[in-house]
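1. Dropping the sequence and predicted coords here.
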Amino acid sequence: MHEHRPSAAPSVWNTAPTSAPHQRKRRGYVPESAAHPAKMLPVLAATAIQTYSRPGDLVLDPMCGIGTTLVEAGHLGRHGIGVEYEPRWAHAAARNAVAVAREGDAPPGEVYCGDARHLTRLIPTRHHGRIALVLTSPPYGKSLHGQVRSTRESGERGVTKKDNRYSRDPANLAHQSADHLLAAFTEILAQCRTVLRPGGTVVVTTRPWRERGELIDLPTAVLAAGRQAGLIPAERNVALLAGIRDGQLVTRPSFFQQKNVSDARRRGIPLHLIAHEDILVLRKCKLESAAPHPGARSFPPPCAQKAGAVVVAAW
């Protein structure tokens, strides 16, 4: 087994030279993908995959959404594996991954529908201890989700949100409190550590948000969750959500992000537009086998929930 180490990994990633829709254009994403409320930037995913894995490696996303990690892994000659809780998005991820495979030389990949807290029972045992890279992003606060829709068609003036919910399932972690989300994400990272190969890498993209004026420092909390799950923090980088023109940042916030900032400033809160995501890099100890890390907590799955893997794509 090898462990990939770039000779000079940049600490600031230029991941938004163009807008997110432009990045997804002609990359194999089905039209339904646009409706997902929180999509990872394709260039961000590609940068992480290129930096922390090699062609032929297994790349896993335990909360894969529309399958951005799988699509970019396929384009780069890796084998993508995804787990997604919501059936709608799991099927979208499968269709996206299949579209990439049909383009030519993309390696085979898989998408499973289920709760990532049961990851070791969802993905086949043949992959356990062989995953080179886990790349994922936990759900953010609802204030960062959604797109603008004009209300002129209904005879009213103004705008409203659309596509701002993963689903209406209250069990979805996107609808849980920050504390519940972090506890569950710690369980997911512990499961990821089990399926990673020794020395394998976990890359989590995340950002802070405000809830009722209070800052939710999700990046720092995720680092703590990784430590609790038995992973070793290695790097903390920045992925730009803004373009660079003539040496200046060109932000691309949503309408509602701009509105939230304006409203906060009127209330005297010095809020600023988010122009980057934190890239948190953690690793599994090189000497660790698939057995649980002695210093990590054990997270048994809730007895009330059954782990059922539904393969929605395997080619």
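-> In hand now; what should we look at?
2. Could you use CA atoms for every contact and neighbour count after this?
-> Will do.
3. which strands and helices sit next to the helix or strand in which Gly80 is found?
-> Here Gly80, judged by DSSP states H and E, is contained in strand 79-84. Applying 3 or more CA pairs under 8 Å, 6 or more residues apart in numbering; DSSP states H and E, one finds that strand 79-84 contacts strand 58-61, helix 68-75, strand 110-113.
4. Arg283 contacts Ile232, correct?
-> Yes. Arg283 is within contact range of Ile232, at 5.1 Å (criterion: CA atoms under 8 Å).
5. where along the stretch 201-315 of the chain do the strands fall?
-> 209-211, 214-216, 232-240, 242-245, 248-251, 276-283, 310-314 (DSSP state E, counting those that start in this stretch).
6. Let's have these in a markdown table, adding distance to Tyr52.
-> Output for the strands of the stretch 201-315 of the chain, formatted as a markdown table (distance: least, CA to CA, whole Å):
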| stretch | distance to Tyr52 |
| --- | --- |
| strand 209-211 | 27 |
| strand 214-216 | 28 |
| strand 232-240 | 12 |
| strand 242-245 | 23 |
| strand 248-251 | 26 |
| strand 276-283 | 9 |
| strand 310-314 | 24 |
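7. Take this one as well and set it beside the first:
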Amino acid sequence: MSVKIAVVGATGSVGREILICLAEADIVAADAVVAIASDRSVGSQVSFGEDDDLTVQALTGFDFKGITHAFFAVDSKTAAKEAKKAVEAGAIVIDCSDAFRLEPGVPLVVPGVNDAALGQMKKNIVATPSALAILLACALKPLQEHVPIKRVVVSSYQPVSGLGRLAMDELFSQTRGIYVNDQPTKEHFPKQIAFNVIPQVGEFQGDGYTTDEAALAGETRKLVGPDILLTATCVRVPVFIGQAAAVTVEFDSALTATAAREFWRKTPGLSVIDHRTTEGYVTPVESAGDDHVFISRVRDDKSVPHGITFWCVTDNTRKGGGLNAVQILEGLLKAKGKK
């Protein structure tokens, strides 16, 4: 059977990035891709590469028969309901929501980190991790392969695009409004986001952690190592694109910052930019549009016997979103001998 792809949520920021990455990867022609979104987007056009446009079809009532692979770039409630319909019709689902990430029998995959997990797929669903978990897994896995990781402390700086286009519009509107003395209106954030940072990503649990902070610990253990202890504080920042984190890692035995840099430099997809001078590091602005995970500010943690601290950044819509999903598709096709 020839490859036929559906992109559900094609008009959203991650869905559009999936289409861009699909076209760049040259996996299929435009006529083998179906763009799907909510009823309000039906009939609109989305780009596929430089020369083609796809007409958006409605998710409501869509028949997935004949679709071999379906990307889901929608909210978790919609994904949990509609992805199973795609599977029942014979498709393999690559889901970008949090609906299936920690579900047994559903591999959580970052290509280049745990590719072998694709062979453990039991439900014809593969989950792509959160952008923060992808960033962290890419940085931690090369270290874990050499020295077991004992504990990780993460402070994240998460862009508004992680909540979608309407959240990006809210940051823009609030920023513009403040300059003309308009009172900021909040809809997608618990507090004003313009010229502010919000130490809440997700909903609060009884233990004081948010759902996103708890999920990061679970995803990291599933991706990197089941015995890793992790604590996180996730912060939303007034940045449009670019996932960043300050990370401290404690190891079971010695691993220096110098050794860590060498391990990272040998890892495809990672770029160490660490010059220890003004501007000698990467920020979210520089990561936008790039496929790499960037690592900077690497130093020994002098508060523990064996530890390092570093800063890492990636484009949350590409490696943290659309690109990771398309790389999963490439891995599936390679395993089937179709690419």
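-> That came through, no problem. Given the structure is predicted, the values throughout are model-derived calculations rather than measurements.
8. Tell me how the two chains score on TM-score.
-> Scored against TM-score structural alignment, normalised by the length of the first structure, the superposed chains reach a TM-score of 0.30; 164 aligned residues with a CA RMSD of 6.6 Å.
9. hmm, back to that, measure how the helix or strand that comes right after the strand holding Gly80 of the first structure sits relative to strand 310-314, angle-wise.
-> For strand 79-84 of the first structure, the succeeding helix or strand toward the C-terminus, using DSSP H and E, is helix 87-102. Computed by axes from the mean of the first three to the mean of the last three CA atoms, to 10 degrees, the angle separating helix 87-102 of the first structure from strand 310-314 equals 20 degrees.
10. And helix 87-102 of the first structure, what's buried?
-> Neighbour counts over helix 87-102 of the first structure (16 or more other CA atoms under 10 Å) mark 87-101 as buried.
11. surely Phe251 of the second structure meets Arg151?
-> Yes. Counting by CA under 8 Å, Arg151 is a contact partner of Phe251 of the second structure at 6.9 Å.
12. Among those two, which residue is more densely surrounded?
-> Phe251 (21 against 16; other CA atoms under 10 Å).
13. Can you report how many residues lie near the residue lying closest to Ala73 of the first structure once chain neighbours are set aside?
-> If the residues on either side of it in the chain are set aside, Ala73 of the first structure comes closest to Gly80, at 5.7 Å by CA to CA, 6 or more residues apart in numbering. Neighbour count of Gly80 of the first structure, defined by other CA under 10 Å: 29.
14. need the contact list for Gly80 of the first structure.
-> Leu58, Val59, Leu60, Asp61, Thr69, Leu70, Val71, Ala73, Gly74, Pro108, Gly109, Glu110 (CA atoms under 8 Å, 6 or more residues apart in numbering).
15. Taking the residues you listed together, which two end up most distant?
-> Largest separation among the contacts of Gly80 of the first structure by CA to CA: Asp61 and Pro108, giving 15.0 Å.
16. So which of the two has more stuff around it?
-> Asp61 (26 against 18).
17. picking up where we left off before, counting neighbours, go ahead and name the busier of Arg283 and Ile232 of the first structure.
-> Each of Arg283 of the first structure and Ile232 has its neighbours counted (other CA under 10 Å); Arg283 has more, 24 against 18.
18. Would you indicate which residues of the strand or helix carrying Ala214 of the second structure are buried?
-> Element membership of Ala214 of the second structure [criterion: DSSP H and E] is helix 211-223. Neighbour counts over helix 211-223 of the second structure (16+ other CA under 10 Å) mark Asp212, Glu213, Ala214, Ala215, Leu216, Ala217, Gly218, Glu219, Thr220, Arg221, Lys222, Leu223 as buried.
19. And that helix, what does it pack against?
-> helix 131-144, strand 229-236.
20. by contact count, what packs against the following helix or strand past the first one?
-> Toward the C-terminus, helix 131-144 of the second structure is succeeded by strand 149-158 as the next helix or strand (DSSP H and E). Applying 3+ CA pairs under 8 Å, 6+ apart, one finds that strand 149-158 of the second structure contacts helix 131-144, strand 229-236, strand 243-251.
21. Among these, which comes closest to Trp264 of the second structure?
-> helix 131-144 (6.5 Å).
22. Good, we can wrap up now.
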